[in-house]
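Colleague: please find the sequence and the predicted model below.
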Amino acid sequence: SSLRLQNINMAAQMATSAGLTCTAAKAPSSNRATRLTARSAYGPRSSKLVCGKTSACTTSKEVCVCHLNKSSVWMRRTPRSLGIASGIDAARTTRSATARAGVAEVEGKEEEIKDEMNKNVTVAEVADQVAMLTELHPDTKLGTYVHFSGGARGILLWRREPLTFCVILEEAKVEKGEKVTCDLNERAGLLVNETSWGSVVGPFVGLSVCDKKPDAKEVVHLINDPPDVPSRFPIDSNMHTGFTAADAFTPVGRGQSMMIESEFAEARTKLGINAVLAQKDTDVRCVYAFTGRDGTQSSTSSQALLRLRADQNVANAPCIVATKEKASAVERYLAACAACSIAEGVRDTGGSSLVVLDDLSCLADMWEVMSSMWHGFMDNEWKQQSIEMAAELEEGEEEQRPMPGSAEEMVDFGGTLVPVEVAERRSFFSAFLQRAARMNGGCDNGSLTILGIVGGRPADSMHGGSGAESVSYGKSSPEAIVAQYTTLSEEQKEKMLAALRAKAAAAEGEAAPARAADVAALPTPIVEEFNSISDGHINLQMSSEGKVVMNLRSSVSRVGNPAAAAAMRRLRTAEVRLQVMQADDETEYSASAETSDLTRKLADQAKSVKALLETDCAAPVLLGEQAVALYALLKAKCAFEQVEPLLAEVRAKHPTILEEVETSGNLNYELEAQLDEIIKAL
């Protein structure tokens, strides 16, 4: 849809520059639509879009004719604010030399036309520090500064046809209908240098104008497009998180976007903090952004801030981006953008960076603000059009037009028909999360890794399994779960409600007492969207002893084995993951109480592995210790109770084993032989 509208707008500009007046004609009554026609100052109405040199049009009528795509001439009427952009799919030039010459001249003036069009921008609506603009050229880059006639400034954040959203920086009052000017050479940027590391900054600190020096090393754009496919390099190196379950079975690669999801703030925040602290002695630069609804004022966030600042004297201390208490959705979203921009500055110079966003609700809340404004404006336009069209309807004829963005309007998104609202929201989320990448830059290919923390429960985590026997979940009623799915029909909701009630009745009396879950958890459909867009997700729960547990069944890394450390690949942890889930399935679904020796061995090994998955996350676990513990369980067939004495022995008397694994990232036959001797002696 966006590409179609851009083509339409370009066709309109070509016609306007040729001295033509474009008008909308009434379509046949059998199909209420808007037909684009072009009327020359000296010629009759035509079903073709006529464009070319003005002199040619007004004198010899030697014109460039752009034929309309026949299948797209008739379309549903769209709001009047689209103007000419409501009738065609694209304009195609004829083969004549005159046509090519006319098009070339118009395309050469594209920037001039864009500047001219952006002089007619006005404010359509203002709410929650966000202004919604009309008539802005669709190719204007996000992150560009705009200037309101009242003196305030803004930054373009997102475009949803036919409107554009921008954040209002100053506290100056912006009125509806106010004129807006836009300089294409002014883009918001952040000043990033060595003083940024180890300090706490706000989302507006360091904002500058990136006009004449876009390549300055210390200035990075606040909002960037995700890297395209040719600019990316396959992810093949590990980002150590210090969380054994994740590093072994759901590895995170450098350049990956990974979601950390849980209903419990304590569990997900601990993993995010440990991931930053695990980079203490590496070459990875870290940025931690407090983007939650309470900023750093909640007990969990304040404890996280203390842990981060305790290590601020190390060489690669993290940069902390924090918002104030009860910050608006816009400020929290800008904090997330600022964190990614700082990390992109590291990535683009060949370094590796890690961004931890402690609450991705900032994206969902920002979308809600923009969506409500867009629907309010478009609904008013739709009603006004209905009044105008009522006079044109013949007797007995009914208007058949869905409201813009309604659940009835379906679009193709990635090969699947989804409601247009869902498609637009997914585009907004993916534009942010796909900033994570490993760049294709030869020997100096930098990377940006994103760990997004999501408060909520995915749909499949309601099934325990794979390390979740002693796990407790926050309670949600079937009615509350169904209410989250706003795009389902009433019949679908009834079926889903009946199934959930039956499941709840069957599980009554079997579940462990529920722990208190977050009151601000995101709806399950939003959690699922984050999961499907990102490169993987880690699902965490809390055990009855208060430990953090990763659910193997509902956690996945789409990068897979290439993202794992060499030591984990040597231990074949991917195969062990499948064996653990297979053992769980055999225990749960076995028709017979009798089990074979092989099944019992798999069950015993699965029990030991799952015990290792439970941790208090007090500190990140070094790769060397993870490798030794897993080697003892998987290769030496030790019991879980024997792992801690082995680690204590290795730390005290054989520290070189741990150091060598940390340095090389791998185990070898010599180290394994040493471990076998230590285990035998113990």
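Modeller: Thanks, I have it.
Colleague: C-alpha from now on. contacts and neighbour counts both.
Modeller: OK.
Colleague: pretty sure residue 133 sits against residue 119.
Modeller: No. Taking contacts as Cα atoms under 8 Å, residue 133 lies outside contact range of residue 119: 12.0 Å.
Colleague: want to compare, so here's the second one:
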Amino acid sequence: MKFHRGALSVVWASSLVTTLPSVIVPAQAWIPHAQRVSRPIARGVLSVSSGTSRAYSWLTATVLADDNVSSSSNADGRSGTTQPALGHEIAQGTIVSAFPGGLTAVHIDDSWTSTDEADAVPSSVEAVSVATPKVSKPVTVTAAGDLLGMHVGFPNGSVGVVVAHRPPVVFVYNDDDLASKDGPVKVFDSRATVTLSEQAKVVDVFGRYAVKGEESTSNDQKLEKGAKERVMFAPIPQVKDIALINTPMLTGITMVDALAPIGRGQNMLVIGHDVHDMRGLATDFLQTQLRDNAGVQCVYAAIQDPKDVQQRLQRAGLDDQVHVVIPTLRAKGKDPASKAAEAVAMAGTACAIAESYALDQGKHAVVVIDTIDLHKTLWDATTRVLVDVFGVDAVVEGDRNGAASSEMRAFYSSLIQRAGQYNQRRGGGSVTLVLLTSIPPANADETTVFEETEFASSNDKVKTRIQMLVSKKIPLTVANLQKIGNSHIPSASEGQRRLVLQHVDDLISMSDGQIWFDERLQAAGQSPPMDPQRSVTRIGIGADTPSRADAPALRRIVERLRLDLSQAASMDGADVTSKASQSQIRKQQALLLAMYQPAGAGGRRLSESCTAVLAASEGYLDQAVDHGALAGTQQGRDVVQALLEHVNAVSPASMREIDSSLDINTETRRDLTDAIASHF
């Protein structure tokens, strides 16, 4: 048994489910016979009581009775309130590993069996209506039959929440770093919940209100009558509850809305090496929603750098309109695994807030998860614990070599697939997820000597030249590789980069689309540095359905946009002396000029995006490009800004028509073209 000082522990529980239920694990994620592992699996079926009363208030964000909220503390000085009623004990276990900062691994005791008849409860849980003084019966929705999201009580009285369950071990997170390894750990049949608060816009991972100007949080608050609690780790929407995605969630970023549009109820990955660019896009997206779509609710899980996120929102005037989930203030000394566990819980809290709007009020909500990378960090930590406790045969080969096992895909899907457009029977609301993920830049180290195996993916010509250097015992340095004309120079961390890219590929296979920011395009001055060949939405692609994520108006204007950009990109470094080639390059430059938008500068209206792209497509920006008005230059920005101001002034009715209908007809397009021509 291995134990690390701190609050991350592993607990061994009994009466666990033998297989993950379909509501959490998609069909493709079932573990085949060949991938079964040799760690023990506990017996029985575990479910959640439909009669469970209000969840532990320390783990719940509550509606404020007034604005004057101060922090509260327990006798030991920790923030919190009185011990809650946790429901029925359904399993016991012992801590087998703990990490500083809140993550604990608990081995569920397979020999422990509850005699309480209340353990045989329906596997369902839904929003709990908070009334005073009673709690009304919750509405039923099928939920997971495993321990994800369950409350876990430690011998010292602290309570955590299960953030990952890999039978027979549960991984529990709380922000009490004093969890004791002595005595049994108890798992209860109540799930951690979050209660929507309109006044508490900034909450921590446990939903506690962050008091402005104070390094503390408070949850000593009263619940308003009728307030709804939402399960932190809710099941993914079922097919019977969702409708087709057919309404765009415009980002205001012309290139994104044209090439990789986001639909209402969709999940979308944003991939790149520069987190500032990605955060800028996320901020612009939220700003566009709050400007153009009355009633859209925005939630931001500020996992990586909450101060930077809050400052961005404040500069954009969004700080009082966006729900922000921040890490707990006791962040010092946290092990990376504990930070990752908190990040997973933060993502769950953010989704729960959004689901409260979507399912309880029929509204549309957008959730930005600042990074999904820490999910992989937590998964790797759980794998190491399983190997330490049970040996290497306790995990499948995919987990050992960094690939995506069925079990890991189920873990990710429990977050990614929480996005959805609900049907009218479920209120007609939606949850749209934007998930940021980072990749390391491919920087070469001039002093590094590379191995021949690092060029295994290169073409035969490069391999032949590499073999020639190796045969002559010439070191594979950057300088020598450049001498033989090798354009692919691995970085010193190429192996790690490949693992990250493999992880990104796994995420892409589970998502509805991706926006890929390329470092080469950023270095060339393109903004956003979006790769048109790797950025795509998969909503409505390859299926004979009316499901679409894009706005019809922009779709009708940009029909050849991706092809034009790709053809021009393929000419990079080629002979462009012919008139046809020069014309193609000029058109590419005009399109990039029309779509140039610095990160965080704010989004355009749909009519403005249509105007800019139409002007470039019809050749009205060619002359400006020939005179040096390129994307990223002040001259270029002035040209586009003047054009948009002119068209807004000359054709306000047509612009309003596009914005309201999201479409463009022949007459409106003709009017827009005439307005553009009159400017030049």
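Modeller: Yep, it's here. All figures in this text were calculated on a predicted structure; none of them were measured in a lab.
Colleague: before we move on, back to that, which one's more surrounded, residue 133 and residue 119 of the first structure?
Modeller: Higher neighbour count among residue 133 of the first structure and residue 119: residue 133, with 24 against 16, using other Cα atoms under 10 Å.
Colleague: so that one: helix, strand or coil?
Modeller: strand (DSSP: H, G, I helix; E, B strand; the rest coil).
Colleague: skipping its backbone neighbours, what lies nearest it in space?
Modeller: Distance criterion Cα to Cα, 6 or more residues apart in numbering; nearest residue to residue 133 of the first structure, sequence neighbours excluded, is residue 123 at 4.7 Å.
Colleague: what about the aligned residue in the second structure for that neighbour, which SS state?
Modeller: Alignment note (TM-score structural alignment): residue 123 of the first structure maps to residue 95 of the second structure. Following three-state DSSP, residue 95 of the second structure is assigned to strand.
Colleague: so residue 95 of the second structure makes contact with residue 106?
Modeller: Yes. Assessed by Cα under 8 Å, residue 95 of the second structure is found in contact with residue 106 at 4.4 Å.
Colleague: between those two, which contacts overlap?
Modeller: Each of 9-12, 185 lies in contact with both residue 95 of the second structure and residue 106 under the rule Cα atoms under 8 Å, 6 or more residues apart in numbering.
Colleague: how about the contacts made by the counterpart of residue 239 of the first structure in the second structure?
Modeller: Here residue 239 of the first structure is matched to residue 249 in the second structure, going by TM-score structural alignment. Shown in contact with residue 249 of the second structure (Cα under 8 Å, 6+ apart): 261-264, 289, 549.
Colleague: adding secondary structure, distance to residue 180 of the second structure and neighbour count, write those residues out as JSON lines.
Modeller: Output for these, formatted as JSON lines (DSSP: H, G, I helix; E, B strand; the rest coil; distance: Cα to Cα, whole Å; neighbours: other Cα atoms under 10 Å):
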{"residue": "261", "secondary structure": "coil", "distance to residue 180 of the second structure": "49", "neighbour count": "30"}
{"residue": "262", "secondary structure": "coil", "distance to residue 180 of the second structure": "46", "neighbour count": "33"}
{"residue": "263", "secondary structure": "strand", "distance to residue 180 of the second structure": "47", "neighbour count": "28"}
{"residue": "264", "secondary structure": "coil", "distance to residue 180 of the second structure": "45", "neighbour count": "27"}
{"residue": "289", "secondary structure": "helix", "distance to residue 180 of the second structure": "46", "neighbour count": "22"}
{"residue": "549", "secondary structure": "coil", "distance to residue 180 of the second structure": "50", "neighbour count": "25"}
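Colleague: which of these sits closest to residue 605 of the second structure?
Modeller: Closest approach between those and residue 605 of the second structure, by Cα to Cα: residue 289, at 10.4 Å.
Colleague: now do the helices in the stretch 51-200 of the first structure.
Modeller: Secondary structure of the stretch 51-200 of the first structure (DSSP state H, counting those that start in this stretch): helices at 54-58, 97-108, 110-117.
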